[in-house]
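Asker: this one's structure only:
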């Protein structure tokens, strides 16, 4: 537990200066046995992506997974951050300068590329300082310009190496250096060191009791120059080493004795330096091989298969160079499993679920041959692919039902697909099923409205037809009644004429009118009126007979 038995006090500031936005970034993590401090400065003009943030997060993430001060690991972390910038497809070419400080609370080591700087200050003097990878630094080294001129030289930001460059960045890694109580180490972007020379930094640190004071005074110094100089984004991280971790004293061990004796024996024995260096090179490779295999296993456990591929690939190369066939085969086997998982994951992400299922099945077979590495992840992803397929099978079922006009069945299928997608936290499937369900329900609602409108129209048409028929019947009845009334009046008129003719003694004509009127009454079913004419007809006949007899007697 080194951290709790030491005291490192870190503060930082990061401001945009006179720029529209701040594209510097700083982050750090302090773990039980190691701490990592990362600062980066974006060198591109892409406003949509912060290159510095990508770099810092990548290195911190890698360090947290496998904390170490080993040169190989630190170099790989920086290179992976470089690769991450290159992989970004949106926007312009991403570039960044970065500096990293790593400590085990006893020793410190720095890594950098570009012109972001690291300073180690002890007893009011700069003990260590990075050298910018710029044309200006080359001119200083060639003694063509002085250090005082370098801070304002026009080529100070003309870098020949940085993260995100087209080639391979020249990642610089220092040796480990022991820390002492009272040490101060700084991480700076160019916005600080361009405005604040080394002498001023030393003066500020000399007069400061707390790291916050260093930040405040440095910022005040920078801002005083904003009227006469262009102030870039400026970021500064300050760490006061109050107490360095002290290891419990241990007795001399055989290893320590050998470490002292062996060099003497080698010198006395006259062993050549070349042989010693060759042996040390092999030992370094063996150590790095063990680290790569260990890191690969850690990445496998953390389901970080891209990193596992890189570690096992490097392990395979190291094993080949050491002629360790068994370890080379093992590293290759693990690498192939990781590559198969990556391929299956990419296929799953692309929405090719059945193909992904086949790839996971193959990965499972490969994993079994490799000692079941990654088996739990493969099984979970295989189950995930099956669930995705089930969701889309339900969606496809809903689409078929829609084609057949079974909207209710389609809505039920889409709803089931949506609920299943929600259960497995599959947002894309849930969204698609929800959209199709909504569309089907809308179609159902539209069909129902159309059916209701059609039914209403039919009912209105029927009502209109009924009303029309009723009106026609009414009109016909009125016409019929009018005709009957006219006929009855005609019959009455005929009867009255018959009465007039009867009164005039024109009995035969009277009978004709009576009989015509009687026929009309019969047709109108006015039998009582028709019967009332019988006596008149009989009287008219009697009158005719009487007239005939009278005429006969004369």
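Answerer: That came in fine, so what should we check first? Here the structure is a predicted model, which means the values were calculated and not measured.

Asker: use CA for all of it now, contacts and neighbours both
Answerer: OK.

Asker: measure stretch 91-109 end to end?
Answerer: Using CA to CA, to the nearest Å, one end of stretch 91-109 lies 34 Å from the other.

Asker: okay, buried residues for that stretch please.
Answerer: Judged by neighbour count (16 or more other CA atoms under 10 Å), stretch 91-109 contains these buried residues: 93-109.

Asker: now swap in stretch 57-72 and tell me
Answerer: Within stretch 57-72, the residues that qualify as buried are 57-60, 62-63, 66-69, 71, counting by 16+ other CA under 10 Å.

Asker: touching, residue 316 and residue 334? I think so.
Answerer: No. Checked against CA atoms under 8 Å, the pair residue 316 and residue 334 is beyond contact range at 10.0 Å.

Asker: quick one: the strands in the chain?
Answerer: Listed in chain order, the strands found in the chain under DSSP state E are 7-15, 24-30, 35-42, 96-103, 107-113, 117-122, 125-129, 172-173, 177-178, 184-188, 234-243.

Asker: among those, which comes closest to residue 390?
Answerer: strand 24-30 (42.7 Å; CA to CA).

Asker: just checking, what packs against that closest one?
Answerer: Identification of packing neighbours for strand 24-30 by 3 or more CA pairs under 8 Å, 6 or more residues apart in numbering; DSSP states H and E yields strand 7-15, strand 35-42, helix 51-65, strand 234-243.

Asker: and those, which is most packed in?
Answerer: Relative to the other members of the helices and strands packed on strand 24-30, strand 35-42 carries the highest mean neighbour count by mean count of other CA atoms under 10 Å, namely a mean of 26.

Asker: one more to weigh against that first structure:
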């Protein structure tokens, strides 16, 4: 079944002094029907995190513009963005007094298929109606404890070390990159990329239901409003991208 994509990019500074998240959505300059979304949650003191996250966005845009799908696999594109951004972020440590780090989530929509990669605890969700088809795993201490069955979702949200990452861009270790793909997309499917400033306040079902019931812009506004309310004055930076697949008008099918 044919579909088109409705999208929205949104951010909120939360209760932080600085917005260190970065997020972007762009089409390929020469190849119609191809789209990339990228989100990065920066860390590293005053302006250091923002600088790291900005490098992820810049590398994603540059690599996507030169991407040739006939000669390069989607996974190669996604991994090159994270690996090269990681190297650049590490180099900035030698030219500044900051210690910049960042998470990264990259998403590619190409020829009716979706591909994604991530490092850190920013997430990608893939929903079909209100069902969670896929969700990226957090590269964090609590994420690892959950994978080992030693912690549940409720405990993870209250864990005192829930912000400790085991892998991110800019660290001494090479980034841990995990991949996902979906090759049977259909109208009604939706994708959400978001930082922990958003996902920490919602169940999967709440997120999926909101995306299903609203346009991307209305869904983004509602999710940010609820995250701010639930944050109780202590909310982190919020960033998100929504990509919602919808059936085209009958005349366009």
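Answerer: Looks like it arrived, so ask away. Just so it is clear, the model here is predicted, and its values are computed rather than measured.

Asker: superposed, what's their TM-score?
Answerer: The TM-score (TM-score structural alignment, normalised by the length of the second structure) is 0.87; 238 aligned residues with a CA RMSD of 1.9 Å.

Asker: who's in contact with the aligned residue in the first structure for residue 61 of the second structure?
Answerer: Alignment note: residue 61 of the second structure maps to residue 60 in the first structure; criterion TM-score structural alignment. For residue 60 of the first structure, the residues meeting the contact criterion (CA atoms under 8 Å, 6 or more residues apart in numbering) are 27-29, 36, 38.

Asker: please apply the same query to residue 44 of the second structure.
Answerer: 98-101.

Asker: in the first structure, what residues pair with stretch 154-164 of the second structure?
Answerer: When the first structure is aligned by TM-score structural alignment, the counterpart of stretch 154-164 of the second structure is residues 148-158.

Asker: in that stretch, what counts as buried?
Answerer: Residues of stretch 148-158 of the first structure classed as buried under the neighbour-count rule (16+ other CA under 10 Å) are 150-151, 153, 156-157.

Asker: looking at those, which are in helices?
Answerer: residue 150 (DSSP state H).

Asker: of the buried residues of stretch 148-158 of the first structure, closest to residue 346 of the first structure?
Answerer: Of all these, residue 346 of the first structure sits closest to residue 157, with 39.0 Å by CA to CA.

Asker: circling back to that earlier point, is it possible to get CSV of the strands of the first structure that adds distance to residue 476 of the first structure?
Answerer: As requested, the strands of the first structure are arranged in CSV below (distance: least, CA to CA, whole Å):
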stretch, distance to residue 476 of the first structure
strand 7-15, 99
strand 24-30, 98
strand 35-42, 98
strand 96-103, 100
strand 107-113, 108
strand 117-122, 111
strand 125-129, 118
strand 172-173, 113
strand 177-178, 121
strand 184-188, 108
strand 234-243, 103
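
Asker: my guess is residue 363 of the first structure meets residue 340, correct?
Answerer: Yes. Taking CA under 8 Å as the definition, residue 363 of the first structure is a contact partner of residue 340 at 5.7 Å.

Asker: these two: who's more crowded?
Answerer: Using other CA atoms under 10 Å, the more surrounded residue of residue 363 of the first structure and residue 340 is residue 363, with 28 against 21.

Asker: any idea how far the more buried one lies from residue 227 of the first structure?
Answerer: Here the criterion is CA to CA. By it, residue 363 of the first structure lies 63 Å from residue 227 of the first structure.

Asker: again with residue 537 of the first structure
Answerer: Residue 537 of the first structure sits 140 Å away from residue 227 of the first structure, taking CA to CA as the criterion.

Asker: these two: who's more crowded?
Answerer: For residue 537 of the first structure versus residue 227, neighbours defined as other CA under 10 Å are more numerous around residue 537 (22 against 8).

Asker: so what's that one up against?
Answerer: With contact taken as CA under 8 Å, 6+ apart, residue 537 of the first structure is in contact with 510-511, 514-515.

Asker: could you check which residue of the second structure pairs with it?
Answerer: In the second structure, nothing lines up with residue 537 of the first structure, judged by TM-score structural alignment.

Asker: how about the helices of the stretch 301-450 of the first structure, start to end?
Answerer: Assignment of helices within the stretch 301-450 of the first structure using DSSP state H, counting those that start in this stretch yields the ranges 305-321, 325-349, 353-369, 375-403, 407-423, 427-503.

Asker: a markdown table for those helices, including distance to residue 215 of the first structure?
Answerer: As requested, the helices of the stretch 301-450 of the first structure are arranged in a markdown table below (distance: least, CA to CA, whole Å):
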| stretch | distance to residue 215 of the first structure |
| --- | --- |
| helix 305-321 | 37 |
| helix 325-349 | 45 |
| helix 353-369 | 53 |
| helix 375-403 | 46 |
| helix 407-423 | 49 |
| helix 427-503 | 45 |
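
Asker: next, count neighbours for the closest residue to residue 146 of the second structure other than its chain neighbours.
Answerer: Residue nearest to residue 146 of the second structure in three dimensions, not counting chain neighbours: residue 152, with 5.9 Å by CA to CA, 6 or more residues apart in numbering. The local packing count at residue 152 of the second structure equals 13, with neighbours defined by other CA under 10 Å.

Asker: repeat for residue 209 of the second structure
Answerer: By the measure other CA under 10 Å, the count of residues near residue 209 of the second structure is 15.

Asker: tell me the counterpart of it in the first structure.
Answerer: By TM-score structural alignment, residue 209 of the second structure lines up with residue 203.

Asker: who's in contact with its match?
Answerer: If a contact means CA under 8 Å, 6+ apart, then residue 203 of the first structure has no contacts.

Asker: quick check: the gap between residue 181 of the second structure and residue 127 of the second structure.
Answerer: Remark: distance between residue 181 of the second structure and residue 127 of the second structure (CA to CA) = 13 Å.

Asker: these two: who's more crowded?
Answerer: Here residue 181 of the second structure and residue 127 are set side by side on neighbour count (other CA under 10 Å), and the busier one is residue 127, at 24 against 17.

Asker: now which residue in the first structure aligns to that one?
Answerer: Residue 127 of the second structure maps onto residue 121 in the first structure, by TM-score structural alignment.

Asker: for that match, give its distance to residue 202 of the first structure.
Answerer: Counting by CA to CA, the gap between residue 121 of the first structure and residue 202 of the first structure amounts to 8 Å.

Asker: ok, now residue 16 of the first structure?
Answerer: Taken as CA to CA, the spacing of residue 16 of the first structure relative to residue 202 of the first structure amounts to 24 Å.

Asker: likewise for residue 427 of the first structure?
Answerer: Separation of residue 427 of the first structure from residue 202 of the first structure (CA to CA): 55 Å.
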